[in-house]
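S.K.: Give me a 3D structure for the following:
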Amino acid sequence: MTLSRLLTSRYSCRAFLPDEIDEAIIDRLFALGQLTPSWCNTQPWRAYLTRGAVTASFARALSAHAASQPADPDLPLPRGYTGVRDERRREAGHALYAALGIERSDRDARAAQMMRNFTFFGAPHVAVVTTPVELGVYGAVDCGAYVSTLLLAAEELGLGAVPQGAVALHSPFVRSWLSIPDDESVVCAISFGRADPDAPVNTFRTSRVDAGEAVRRVTESRSS
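M.R.: I've put the predicted structure just below:
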């Protein structure tokens, strides 16, 4: 499968079948992820991986914690969303709720859907990705590249996957539950498995603006 095909076919899966994935496929997934380029080849990422009953136990514990405790992420949250970034965020949220048949005014249903992040949308596997604290933003950037590679590799292997920043909102709890060392920051999670083909939420797709809106061509040189 070509890169362009992978990029256009991949989506964030939010409903999974319960079947666990063969270890050989999981090994292949993370072997491909390890090919991600990184700053000075530090390969700073670490993935804490669960399957089956352990995933379910983690989901129950994290859901209970998230329902009663405020967010406490390791990495700082965005200071805000303004302009086109806010418009894109809102568009994506409205389209997601539309796919689920949730009205914009139904705050309870929207909150319940948000809480599904903490059950990993029913995925049989979740990988929590961390970065060394000492590497700061550069380690987090490398981990972002690692996550992207894993998402594309999952698509190639016929898996559904979704990156989840929400899991990192409760970093101290996640660290404690998974026995993550204090010198690692929780970046995000990736939940994966086989996509449920009958789930309406899996028909949802985000839009993309034209590349010209992101690329600025510099055509004049400046003297020093």
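S.K.: Please count neighbours and contacts with C-alpha atoms only from this point.
M.R.: Noted.
S.K.: ok, residue 134 - how many residues close by?
M.R.: Residue 134: 11 surrounding residues under other CA atoms under 10 Å.
S.K.: oh sorry, the question was meant for residue 169
M.R.: As a burial measure, residue 169 scores 22 neighbours (other CA under 10 Å).
S.K.: is it true that it touches residue 72?
M.R.: Yes: with contact defined as CA atoms under 8 Å, residue 169 and residue 72 form a contacting pair (5.5 Å).
S.K.: next SSE after the lengthiest helix in the chain?
M.R.: As assigned by DSSP state H, the longest helix anywhere in the chain is helix 136-156. Using DSSP states H and E, the helix or strand that follows helix 136-156 in sequence is strand 160-164.
S.K.: Any chance you could list what contacts that following strand?
M.R.: With contact meaning CA atoms under 8 Å, 6 or more residues apart in numbering, strand 160-164 is reached by 11-14, 16, 117, 147, 151, 154-155, 188-195.
S.K.: Centre-most residue in the protein?
M.R.: residue 163 (1.2 Å; CA atoms, centre = their mean).
S.K.: Next, the second sequence, to be compared with the first:
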Amino acid sequence: MSPLSQESTKPSADSPPESLPHRTLRELVESRWSCREFLPREVPPAEIERVLDVARLTPSWCNTQPWHVDVVSGGATEGLRDALRAAIADGPAQNPDIEFPAAYEGVYQERRRESGLQLYASLGIEKSDRAGSARQMLRNFDFFGAPHVAIVTTEAALGPYGAVDCGLFVGNFILAAHELGIATVPQAALATQSPVIREYLGLKPERQVVVGISFGYPDGDAPVNAYRTSRQSIAEVATFHR
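M.R.: Below you'll find the predicted structure:
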């Protein structure tokens, strides 16, 4: 592999959105990163609506727009944290609505491993420190300290393509947030607790939890927010037929 590294500049949480320079789509995609340590400061409701106003324009198959997002803030965030902590007290059993991969093999396992090693290295967790890695994994259910979580769901009857369309929605959500200086981290881990989330939010049985997105302002001093993952080259991504 000859992956392309993403930019390593860290955004400032202290700059108001109005002072952020205009960035092209290329610049947004290159500089976006998954935040794993947030400040407690909440994002103003108007800014959250600005993000959603972009994400809602996401294209979908036959314009079905299968996504719905439940945005959790304030006391509701703390309540969901408490519900998840109680559910995983004896270990985080996996109960996703959408089946997870059976295994990661070959290059997919290599990429997953590379990302994991970078994460643990940034936190000073040794490869052999199973307890340390387990503690970090459990931080998923604490939303890494984020004051907000967006739970994205699809309609079960729409099958895999409904989830695919939701993936497009998630991509636009996180880029729209990044443009405003709001950090995000999409978390499949939250989908492992779909029954807990469904009960807490009062979701209908036909709504499937696709992913959760924790978001807020990043802690720029946290080492875990400094590392960046790699990307494939064009030659690895594409095959051209002429």
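S.K.: In the first structure, which residues correspond to stretch 216-231 of the second structure?
M.R.: Per TM-score structural alignment, the counterpart of stretch 216-231 of the second structure in the first structure is residues 193-208.
S.K.: Report the buried residues of that stretch.
M.R.: The neighbour-count check on stretch 193-208 of the first structure (16 or more other CA atoms under 10 Å) flags 193, 194, 195, 196, 199, 201, 202, 204, 205 as buried.
S.K.: By how much does the biggest strand by length in the second structure deviate from the first structure on average?
M.R.: Ranked by residue count under DSSP state E, the longest strand found in the second structure is strand 207-216. Superposed on the first structure, strand 207-216 of the second structure shows a mean distance of 0.4 Å to its aligned residues (mean CA distance after the TM-score superposition for the first structure).
S.K.: Go ahead and name everything in contact with that strand.
M.R.: With CA under 8 Å, 6+ apart as the criterion, strand 207-216 of the second structure contacts 38-43, 96-98, 143-144, 146-156, 163, 166, 182-191, 194, 198.
S.K.: Equivalent analysis for stretch 115-124 of the second structure, please.
M.R.: For stretch 115-124 of the second structure, the external contacting residues (CA under 8 Å, 6+ apart) are 126, 127, 133, 223, 224, 226, 227, 229.
S.K.: cutoff 7 Å now
M.R.: With CA atoms under 7 Å, 6 or more residues apart in numbering as the test, stretch 115-124 of the second structure has contacts from 126, 223, 224, 227, 229.
S.K.: related to what we said a few turns ago, so the longest helix of the first structure aligns onto which residues of the second structure?
M.R.: Going by TM-score structural alignment, helix 136-156 of the first structure sits over residues 159-179 in the second structure.
S.K.: do stretch 102-112 of the first structure as well
M.R.: With TM-score structural alignment as the criterion, stretch 102-112 of the first structure aligns to 125-135.
S.K.: Identify each buried residue in the matching stretch, please.
M.R.: For stretch 125-135 of the second structure, the neighbour count (16+ other CA under 10 Å) marks 125, 133 as buried.
S.K.: Quick check: end-to-end length of that stretch?
M.R.: 10 Å (CA to CA, to the nearest Å).
S.K.: How about the secondary structure of residue 239 of the second structure?
M.R.: With DSSP: H, G, I helix; E, B strand; the rest coil as the basis, residue 239 of the second structure sits in coil.
S.K.: residues near the residue nearest to residue 134 of the first structure when sequence neighbours are not counted, how many?
M.R.: Using CA to CA, 6 or more residues apart in numbering and skipping residues adjacent in sequence, the residue nearest residue 134 of the first structure is residue 183, 7.6 Å away. Applying other CA under 10 Å, we find 10 residues neighbouring residue 183 of the first structure.
S.K.: Identify the residue of the second structure aligned to residue 183 of the first structure.
M.R.: That one, residue 183 of the first structure, aligns with residue 206 by TM-score structural alignment.
S.K.: name the element residue 70 of the second structure belongs to?
M.R.: strand 68-72.
S.K.: my bad, should have said residue 128 of the first structure
M.R.: strand 125-132.
S.K.: quick one: what's aligned to residue 76 of the first structure in the second structure?
M.R.: Using TM-score structural alignment, residue 76 of the first structure sits opposite residue 99 in the second structure.
S.K.: can you confirm that match is in a strand?
M.R.: No: assessed with three-state DSSP, residue 99 of the second structure is coil; it does not lie in a strand.
S.K.: How much space separates it from residue 194 of the second structure?
M.R.: 12 Å.
S.K.: The two: which is more packed in?
M.R.: Per other CA under 10 Å, whichever of residue 99 of the second structure and residue 194 has more neighbours is residue 194, with 21 against 10.
S.K.: burial measure for the closest residue to that one other than its chain neighbours, as a count.
M.R.: In space, and not counting its chain neighbours, residue 194 of the second structure is closest to residue 96: 5.5 Å by CA to CA, 6+ apart. By the criterion of other CA under 10 Å, residue 96 of the second structure has 19 neighbours.
S.K.: Same question for the one 4 residues further on.
M.R.: Using other CA under 10 Å, residue 100 of the second structure is surrounded by 12 other residues.
S.K.: Same check on the one 10 residues further on?
M.R.: Taking other CA under 10 Å as the neighbour definition, residue 110 of the second structure ends up with a count of 12.
S.K.: which position in the first structure aligns with it?
M.R.: When the first structure is aligned by TM-score structural alignment, the residue opposite residue 110 of the second structure is residue 87.
S.K.: For my notes, confirm that match occurs in a strand.
M.R.: No: with three-state DSSP as the criterion, residue 87 of the first structure is located in helix rather than a strand.
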